[in-house]
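Colleague: let's see this in three dimensions:
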Amino acid sequence: MPSKDERSESEISEDSLRLALERLGANNRKRPNHTMHPKPSSEPRRRRFVQEGQVVVEHHQGSRATQRVSAAPGDDHAEEMNRLRNLLRLEQRRAEDAQRELGDAQVQLRTLETHLVHEKLHVKELKSRCADVEQALLDSQVIVERLREQVAAPKAAAERVAASGEIVVRKTRGPGRPPKVRPPIDPAGEPEPVQWWKD
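Modeller: Next up, the predicted model:
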């Protein structure tokens, strides 16, 4: 069991320690916080001991430097978010412009396809007309050749008759038919006419 001297020494030391700590705390309370800020030190801050029935509440206010440092990442974050939002808006505008241009290009493509189909139909129609005209030309050439043959046949017959002395009797028949040619009459084989008026 401790002696009275030991108890008194421990009480004195404990009481003196409390008083010293209270003085330190009182000095801190007397200093105005808004005029002087404690210099940040590398040593941890001393804490007050709690007496019985007392609750110590400490308010920690960061220094302006720590507030700036803590605010700076938030500002950087806000700036980064604004930058990313602006990039997103820009990309959305580009996407909308690309969609609009795509729609315009599709409309132009449909228009060109329609024009192409119309031109193909027009070309087909022109080809059929050309084929009809070519057929008509071939038919007219055949007719011209037949007419030339028909014109050449009477001339050839007339030349043969003139050369052989044949008499040609022309009868009007339909156009395009050559005239009939009669064989020449032999005057030696013909009988003499009968003179009936003299008997």
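
Colleague: could you use CA atoms for every contact and neighbour count after this?
Modeller: Noted.

Colleague: any idea how far residue 101 lies from residue 20?
Modeller: For residue 101, the distance to residue 20 equals 82 Å [CA to CA, to the nearest Å].

Colleague: likewise residue 167?
Modeller: Per CA to CA, residue 167 is found 173 Å from residue 20.

Colleague: go on, residue 162?
Modeller: 170 Å.

Colleague: for the spatially most central residue of the chain, pull up the helix or strand it's in.
Modeller: What sits nearest the mean C-alpha location of the chain, by CA atoms, centre = their mean, is residue 102, with 3.3 Å. For residue 102, the host element (DSSP states H and E) is helix 64-164.

Colleague: what's the spacing between that helix and its chain's center?
Modeller: 17 Å (CA atoms, centre = their mean, to the nearest Å).

Colleague: helices or strands up against that helix?
Modeller: In terms of contacts (3 or more CA pairs under 8 Å, 6 or more residues apart in numbering; DSSP states H and E), helix 64-164 is not packed against any helix or strand.

Colleague: now the second one, please; I'll put the structures next to each other:
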Amino acid sequence: MSDAGAEEAALRALNRMGSRKGAAKPAATLRLSSNTDNTGTARKRRFVRDGDVPVEHHQLARTSARPVAASTGADEVRLNKALENERRARGDAERQIHDLEVAQRSLTTRLGHAEVLMAELKQTLAVRDQELADRTAELVRERATVQQAAEEIRALRKQIRKSSARNESAGIHDDVPTDENGQQPIKWWKD
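Modeller: Below is the predicted model of the structure:
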């Protein structure tokens, strides 16, 4: 076993022995001293000599119970205040948790309502899109019908123009007598 290992084992044993004391404060743990100080230079080890370490002798056989460390009134007040602060903090945390759960439920409900509304609006939009597509197809058919009628009208006008041009060129007129000015007489009687 090396010197470092033996030194660590001895310090652990001393720490265990010190932790058995019934002191109010936890026993300070012994630490290994490093071979260097904070300047980085190597320090020389110092070994314990007789009289440097105080030694306490304890009796192993006890006849009476160990006395309990009596707490002072100031310690009790301080501990009661700390306990009350912890209770208050716990109550605040529980209220905050409750408020957050209520907010979460509210947001979950609002999200559900929004999803239902969105589904309804999508369905309405799909119906409207279908109606618009139907109306657009109907409009296209009507425009085609109007265009066809316009073409028929143009064709009829051309036909009328051609027939009137033929009639004028052929000199075909009704056998209606005309006066010297070329006007037809007006009928004053009823047929």
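
Colleague: in the second structure, what residue corresponds to residue 75 of the first structure?
Modeller: Applying TM-score structural alignment, one finds that residue 75 of the first structure aligns to residue 84 in the second structure.

Colleague: what is the burial count for that match?
Modeller: 12 (other CA atoms under 10 Å).

Colleague: the one 5 residues further on too?
Modeller: Neighbours of residue 89 of the second structure under the rule other CA under 10 Å: 12.

Colleague: that one and residue 11 of the second structure, how far apart?
Modeller: Separation of residue 89 of the second structure from residue 11 of the second structure (CA to CA) stands at 40 Å.

Colleague: same question for residue 81 of the second structure.
Modeller: Distance from residue 81 of the second structure to residue 11 of the second structure, by CA to CA: 38 Å.

Colleague: more neighbours, these two?
Modeller: residue 11 (16 against 12).

Colleague: what's the host helix or strand of the more buried one aligned against in the first structure?
Modeller: In this assignment (DSSP H and E), residue 11 of the second structure forms part of helix 3-19. Under TM-score structural alignment, helix 3-19 of the second structure has no counterpart anywhere in the first structure.

Colleague: in that helix, which residues are buried?
Modeller: In terms of neighbour count (16 or more other CA atoms under 10 Å), helix 3-19 of the second structure has its buried residues at 11, 15, 18.

Colleague: trace residue 156 of the second structure over to the first structure, please.
Modeller: In the first structure, residue 156 of the second structure lands on residue 147 (TM-score structural alignment).

Colleague: please work out how many residues are found near that match.
Modeller: Residue 147 of the first structure has 13 nearby residues by other CA under 10 Å.

Colleague: ok, so what distance separates it from residue 140 of the first structure?
Modeller: Look at residue 147 of the first structure and residue 140 of the first structure: by CA to CA, they are 10 Å apart.

Colleague: likewise residue 61 of the first structure?
Modeller: In terms of CA to CA, residue 61 of the first structure sits 115 Å off from residue 140 of the first structure.

Colleague: okay, these two: which has more neighbours?
Modeller: Counted by other CA under 10 Å, residue 61 of the first structure and residue 140 do not tie: residue 140 has more neighbours, with 12 against 9.

Colleague: and that one, what does it touch?
Modeller: With contact set as CA atoms under 8 Å, 6 or more residues apart in numbering, residue 140 of the first structure has no partners.

Colleague: can you check the one 5 residues further on too?
Modeller: Contacts for residue 145 of the first structure (CA under 8 Å, 6+ apart) come out as none.

Colleague: the second structure: which residue goes with residue 92 of the first structure?
Modeller: Under the alignment by TM-score structural alignment, residue 92 of the first structure pairs with residue 101 in the second structure.

Colleague: how much space separates its match from residue 87 of the second structure?
Modeller: For residue 101 of the second structure relative to residue 87 of the second structure (CA to CA), the value is 21 Å.

Colleague: same thing with residue 99 of the second structure?
Modeller: The spacing between residue 99 of the second structure and residue 87 of the second structure, counted by CA to CA, is 18 Å.

Colleague: what does the residue nearest to the centre of the first structure correspond to in the second structure?
Modeller: Checking with TM-score structural alignment, residue 102 of the first structure has residue 111 as its match.
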